[in-house]
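Participant: here is my input, please return the structure:
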Amino acid sequence: MMLRKIKTHSTVTVLCALTVCLSVWWFALPHDKQEQSIGEDDKITLSEERQIARKASPKVNVYHSDQQEKEIRGSSSRERCQPINRFIFIKTEKTGSSTMTSLLFRYGLKNDLVAALVPDETYLIRYDKLAENYEILRYNCTDFPGYDFIANHINYKREAMENIIQGAKYITIIRSPYTHVRSRFFFFGPHKSFSNASTDSEAFLAYLKWKNDSYEQLGRATWGENSLSMRFGIYSQNPKVLSENFQKLDEELDLVMLTEYFDESLILLRKLMCWSFEDIVYYPQKVDRTPHPPITSEMRDFIDKLSMADIQMYDYFNKTFWEKVKSYGDGFDEDLLKFRSIKRDVTENCEMEPESDYCRLLHMDDLPITKVAYRRQMRWMCTD
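Facilitator: Presented below is the predicted three-dimensional model:
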């Protein structure tokens, strides 16, 4: 069956002759002598020779010749960069972070990267205050190459993170607190406690009033309304202190993505990491398509008070985000269109052949693909 080629922008010249093989990657998974595939339980069968896996082509043609890759990664007029394979993604809640986690683990599998994983295969990497270190799966062997990336829910502690991965790029994602608080309300279940309300709008408003009463009694904000800033150890409600904290955080983080501008964020990520367009193709995960009530002025007033830290954080990094877009140069809009064209064609191909290994992995949610990485590393790590 002919592979369907992804359309690239008209400025990308196809220099491959038909006699030249397409440069193809696939996951360097150790597997048994059986043909590698992704089974119904999300397992990947393994092979004796890791190199054999690279000979398997996905059903979707998303690959380019060396010349095309050169054009994708950067023109000859600027210094060529090398892909960065060490990164830490501080995953946040209800921000599109599951989609990002899936994307990053897929990149890790493709490039033989070693993920720092939770021992029990769950989401959260916990911090051991006594040991002053994170509770991650350790490999006690002489040939352990070290960890390459983290892409889990994890509280930001820079020194402890640097003890795990040195020289990493630090990335996270945040969203507008107004929709964030609403999303958490309907996703995590508090709305069930307000089932007596006649509408979802009344239930959400009743919740905000209840949280406001709690705020008045406690004299402080809670995790639910400021989980974005608190994820980074920022608990102050003082605007001046918050501003100083966010300035420091800005110096430490390489990219703060915005949920509302997900594709634009990925274009910035691609440039930061020197990755290809194919590396940032994604399939949306855990998208709540249930219509939620609009944010009224009364709701906004409550959220302004309850989520003051998160609002200030979002305002700060929303500004720096567009500064990065501006500094990207004139090619930003062109690259965004090119990426969306590639993503659209991948989506169409996977609709036609959803059972291909490539498409099934693309569609994997964050926990299943984390388990794939977990089993893979348990099979090939520390073989001496």
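Participant: rest of the way, CA atoms for contacts and neighbours
Facilitator: Will do.
Participant: ok, the residue sitting nearest the centre point of the chain - contacts?
Facilitator: By Cα atoms, centre = their mean, the chain has its centre lying nearest to Met100, at 1.9 Å. For Met100, the contacting residues are Tyr282, by Cα atoms under 8 Å, 6 or more residues apart in numbering.
Participant: where along the chain do the helices fall?
Facilitator: 66-73, 97-110, 158-164, 177-188, 200-218, 227-230, 239-252, 262-273, 297-306, 308-328, 332-352, 357-362, 366-380 (DSSP state H).
Participant: quick one: which of these is nearest Val287?
Facilitator: Among the helices of the chain, helix 97-110 comes nearest to Val287, with 9.1 Å by Cα to Cα.
Participant: report the buried residues of that closest one.
Facilitator: Across helix 97-110, burial judged by 16 or more other Cα atoms under 10 Å covers 97-110.
Participant: one more: stretch 338-358?
Facilitator: Taking 16+ other Cα under 10 Å as the criterion, stretch 338-358 shows 338-339, 341-343, 345-347, 349-350, 354, 356-358 as buried.
Participant: can you add distance to Tyr139 and give the residues you listed back as TSV?
Facilitator: Formatted as TSV, these follow (distance: Cα to Cα, whole Å):
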residue	distance to Tyr139
Lys338	41
Phe339	38
Ser341	41
Ile342	38
Lys343	37
Asp345	40
Val346	36
Thr347	37
Asn349	39
Cys350	36
Pro354	35
Ser356	33
Asp357	29
Tyr358	29
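Participant: ok, so of the residues you listed, who is nearest Ile84?
Facilitator: For the buried residues of stretch 338-358, the nearest to Ile84 is Phe339 (19.4 Å; Cα to Cα).
Participant: in contact with the residue lying closest to that closest one once chain neighbours are set aside, which residues?
Facilitator: Distances taken as Cα to Cα, 6 or more residues apart in numbering put Phe277 closest to Phe339, at 6.0 Å, once the chain neighbours are dropped. Counting by Cα under 8 Å, 6+ apart, Phe277 touches 72, 270, 339, 342.
Participant: Glu121: which of these is nearest?
Facilitator: Arg270 (28.1 Å).
Participant: so how far is Leu249 from that closest one?
Facilitator: Per Cα to Cα, to the nearest Å, Arg270 is found 21 Å from Leu249.
Participant: okay, the two: which has more neighbours?
Facilitator: Comparing Arg270 with Leu249 by other Cα atoms under 10 Å, the one with more neighbours is Arg270, at 19 against 15.
Participant: not counting its neighbours along the chain, what's nearest that one?
Facilitator: Per Cα to Cα, 6+ apart, closest to Arg270 is Ser276, 6.6 Å.
Participant: please give the structure of this sequence too, so both can be compared:
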Amino acid sequence: MSALDQLPSAASCLQRRWRSLCIFLVLLVVCITMQTLRVQPASALWKLFALDGGTAVKYFRTGEETKEPRPQIDGPPPPPLLQQNFTPQQENQPTDHPPPVQGVQLEDDLLEVKSQNEGAGNLSNDGLLERGKQNPPKSCQAKSHIVFLKTHKTGSSTVQNILYRYGDNRDLTFALPRNKKHMMSYPEYFTTDFVEKKDLTHFDILCNHMRFRKSEVKKLMPEDSFYFSILRHPVPSMESAFMFFKGFEDFSNFTSVDDFLDNGQNNLEDHFAHNTLAFDFGYDNTATADTSDLETIVNQAIAGIEKDFHLILITEYFDESMILLKHALCWSLEDVVSFKVNSRAKQSLTSVSSITAEKIKRWNILDWRIYQHFNTTFWNKVRSLVGEEEMKLEVSQLKELRAKLTSTCLKGGHSVEQKEVKDKTVKPIHHGAVVIEGYNLNPNLDIQTKEKCQRMIMPELQYNEHLYVKQFEKESFKKRRKKAKRH
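Facilitator: Here you go, the predicted structure:
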């Protein structure tokens, strides 16, 4: 073949190479552009072209990529997002929970709207339960220096039981009242003299009833202590206080809350009958709706509480409060699970009309205003510390964990009246007319499970004595304490 005959063939070859070069340049530009726009990793397209130009062309024609095995990720898949209603109040709309009309009963320490023992029975999703019991993230350090202001008729006995168990399981040291009492000489302002010390110079947890005084508490507790408390709507709180203390103080001569509000408002200083929350926080409780400088008094109290406390929980959102506390303290879900403690039986519950509710809010105006403020800021804490979606998930996990423990621990899966509790070591003690509920444990529990369940249902008085004996009378604990001091 002559050279002239070969020219068309050479020209055709050159044309094909030029076309390939153009395609290469176009693909290179496209890859860089898509990498910038994060449409498709450029490395993947480059690999397609380098290995198989035909595949690369097909990719741009059809939009399909050759399928490759995806890298495996260690560990279980993320838990599904559980559906649950969650309607936090807007920041400019404080919750004003309307009290029930006549004939509807108010639950004691924890309102029925957030029942502690909801969903008793066997769990069908043990994986969810195990995830709920996981330890907190490694990035945070669990707090063990804690001051809890135990307020009256707010579900605070249940919170105290959580703190008792946490410290008891870890051999932490409690600041306990002297002579095995359960209150720090309440209603006197707290001083360090009220605490049983003996040879102790360091305390981890303070959580018994007291009238708060920050300057004295700081003398006793470590500088890095976490301060928190709990508030309850003044209407159910006063109804509960009236029933518990009916035989004592200024309630003794009155047949009902209405009777007291209509005929007995002659002692503004009574700490069980008037602005009890403000009194517990250490503020003057004599303010009324007609007090001339009420706004100044309210603002000073709110500002003082915000300054002295890291976190204020809300009884009406008890489960959400426990999740918030879990995150604030860097604890696990198992650390904050509980059964209700010191709650009333149904026959000791009374109804409150809407008219009476308005009287209570006016009579306890300082408590009402404090509650309104912190009920609003509570949801700010939820959003900043947890997040609403995460809160939904963890509340569901908490309820499932409680249901599992209810099935494991409690005979019949429910509470019983005080007189029906068989074990004296966990039988509630109350000398008034109100009927308190307690629990019986399931029989045939192994030793470790029985001890865990028993501590969850142990009333305040018995647990307080148990800790007192452990700290000051048991030689084994004294030796561990001395050893810890040396290190």
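Participant: TM-score of the superposition?
Facilitator: Once superposed, chain against chain, the TM-score is 0.72 (TM-score structural alignment, normalised by the length of structure 1); 306 aligned residues with a Cα RMSD of 2.9 Å.
Participant: ok so, going back, which residue in structure 2 aligns with the residue nearest to Arg270 of structure 1?
Facilitator: Aligning on TM-score structural alignment places Ser276 of structure 1 opposite Ser332 in structure 2.
Participant: isn't its match up against Arg131?
Facilitator: No: if you go by Cα atoms under 8 Å, Ser332 of structure 2 and Arg131 don't touch, sitting 10.1 Å apart.
Participant: who's more crowded, the two?
Facilitator: Comparing Ser332 of structure 2 with Arg131 by other Cα under 10 Å, the one with more neighbours is Ser332, at 18 against 14.
Participant: and the residue nearest to the centre of structure 1, what pairs with it in structure 2?
Facilitator: So, by TM-score structural alignment, Met100 of structure 1 is matched to Val159.
Participant: which position in structure 2 aligns with Phe194 of structure 1?
Facilitator: Superposed on structure 2 with TM-score structural alignment, Phe194 of structure 1 falls opposite Phe254.
Participant: residues near the counterpart of Gln471 of structure 2 in structure 1, how many?
Facilitator: When structure 1 is aligned by TM-score structural alignment, Gln471 of structure 2 is paired with Gln377. By other Cα under 10 Å, the residues close to Gln377 of structure 1 number 20.
Participant: how close does Gln377 of structure 1 get to Ala115 of structure 1?
Facilitator: Distance from Gln377 of structure 1 to Ala115 of structure 1, by Cα to Cα: 8 Å.
Participant: cool, Asp301 of structure 1 as well?
Facilitator: Taking Cα to Cα, one finds Asp301 of structure 1 at 42 Å from Ala115 of structure 1.
Participant: neighbour count: the two, which is higher?
Facilitator: Ala115 (26 against 13).
Participant: check contacts around the more buried one.
Facilitator: 108, 147-151, 373.
Participant: which position in structure 2 aligns with it?
Facilitator: So, by TM-score structural alignment, Ala115 of structure 1 is matched to Phe174.
Participant: how about its match: what's its closest non-neighbour residue?
Facilitator: Nearest to Phe174 of structure 2 is Ile205, by Cα to Cα, 6+ apart, at 4.9 Å.
Participant: list the contacts of the equivalent of the one you found over in structure 1.
Facilitator: Aligned by TM-score structural alignment, Ile205 of structure 2 pairs with Phe149 of structure 1. Counting by Cα under 8 Å, 6+ apart, Phe149 of structure 1 touches 85-89, 108, 113-116, 165, 168.
Participant: distance check, Phe149 of structure 1 against Leu337 of structure 1.
Facilitator: 29 Å.
Participant: again, but for Glu162 of structure 1
Facilitator: On the measure of Cα to Cα, Glu162 of structure 1 and Leu337 of structure 1 end up 36 Å apart.
Participant: tell me the buried residues in stretch 83-92 of structure 1?
Facilitator: Applying 16+ other Cα under 10 Å to stretch 83-92 of structure 1 flags 85-92 as buried.
Participant: among those residues, which are in strands?
Facilitator: Of the positions in these, 87-91 sit in strands, assigned by DSSP state E.
Participant: dump those into a markdown table; add distance to Tyr314 of structure 1 as well.
Facilitator: A markdown table is the format used below for these (distance: Cα to Cα, whole Å):
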| residue | distance to Tyr314 of structure 1 |
| --- | --- |
| Phe87 | 22 |
| Ile88 | 20 |
| Phe89 | 18 |
| Ile90 | 16 |
| Lys91 | 16 |
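Participant: what's Ile297 of structure 2 aligned with over in structure 1?
Facilitator: Counting by TM-score structural alignment, the partner of Ile297 of structure 2 is Val241.
Participant: need the counterpart of Glu358 of structure 2 in structure 1.
Facilitator: So Glu358 of structure 2 corresponds to Asp301, using TM-score structural alignment.
Participant: next one: Val395 of structure 2
Facilitator: So Val395 of structure 2 corresponds to Leu336, using TM-score structural alignment.
Participant: so that match is in contact with Ser265, correct?
Facilitator: No: judged on Cα under 8 Å, Leu336 of structure 1 makes no contact with Ser265 at a distance of 9.8 Å.
Participant: who has more neighbours out of those two?
Facilitator: Of the pair Leu336 of structure 1 and Ser265, Ser265 is the one with more neighbours under other Cα under 10 Å, namely 21 against 18.
Participant: so that one sits against Lys271, correct?
Facilitator: No: using Cα under 8 Å as the test, Ser265 of structure 1 is too far from Lys271 to be in contact (10.1 Å).
Participant: distance of the residue nearest to Tyr189 of structure 2 when sequence neighbours are not counted relative to Asn299 of structure 2?
Facilitator: Leaving aside its chain neighbours, Tyr189 of structure 2 sits nearest to Arg211 (4.9 Å; criterion: Cα to Cα, 6+ apart). Counting by Cα to Cα, the gap between Arg211 of structure 2 and Asn299 of structure 2 amounts to 20 Å.
Participant: higher neighbour count, those two?
Facilitator: Shown here are Arg211 of structure 2 and Asn299; by other Cα under 10 Å, Arg211 has more neighbours (25 against 14).
Participant: next up, the contacts around that one.
Facilitator: Contacts of Arg211 of structure 2 by Cα under 8 Å, 6+ apart are 184, 186-190, 279-282.
Participant: between these, which is closest to Pro77 of structure 2?
Facilitator: Among the contacts of Arg211 of structure 2, and counting by Cα to Cα, the member closest to Pro77 of structure 2 is Phe281, at 45.8 Å.
Participant: the closest one maps to what in structure 1?
Facilitator: Per TM-score structural alignment, Phe281 of structure 2 is aligned with Phe232.
Participant: residues near its match, how many?
Facilitator: Neighbours of Phe232 of structure 1 (other Cα under 10 Å): 18.
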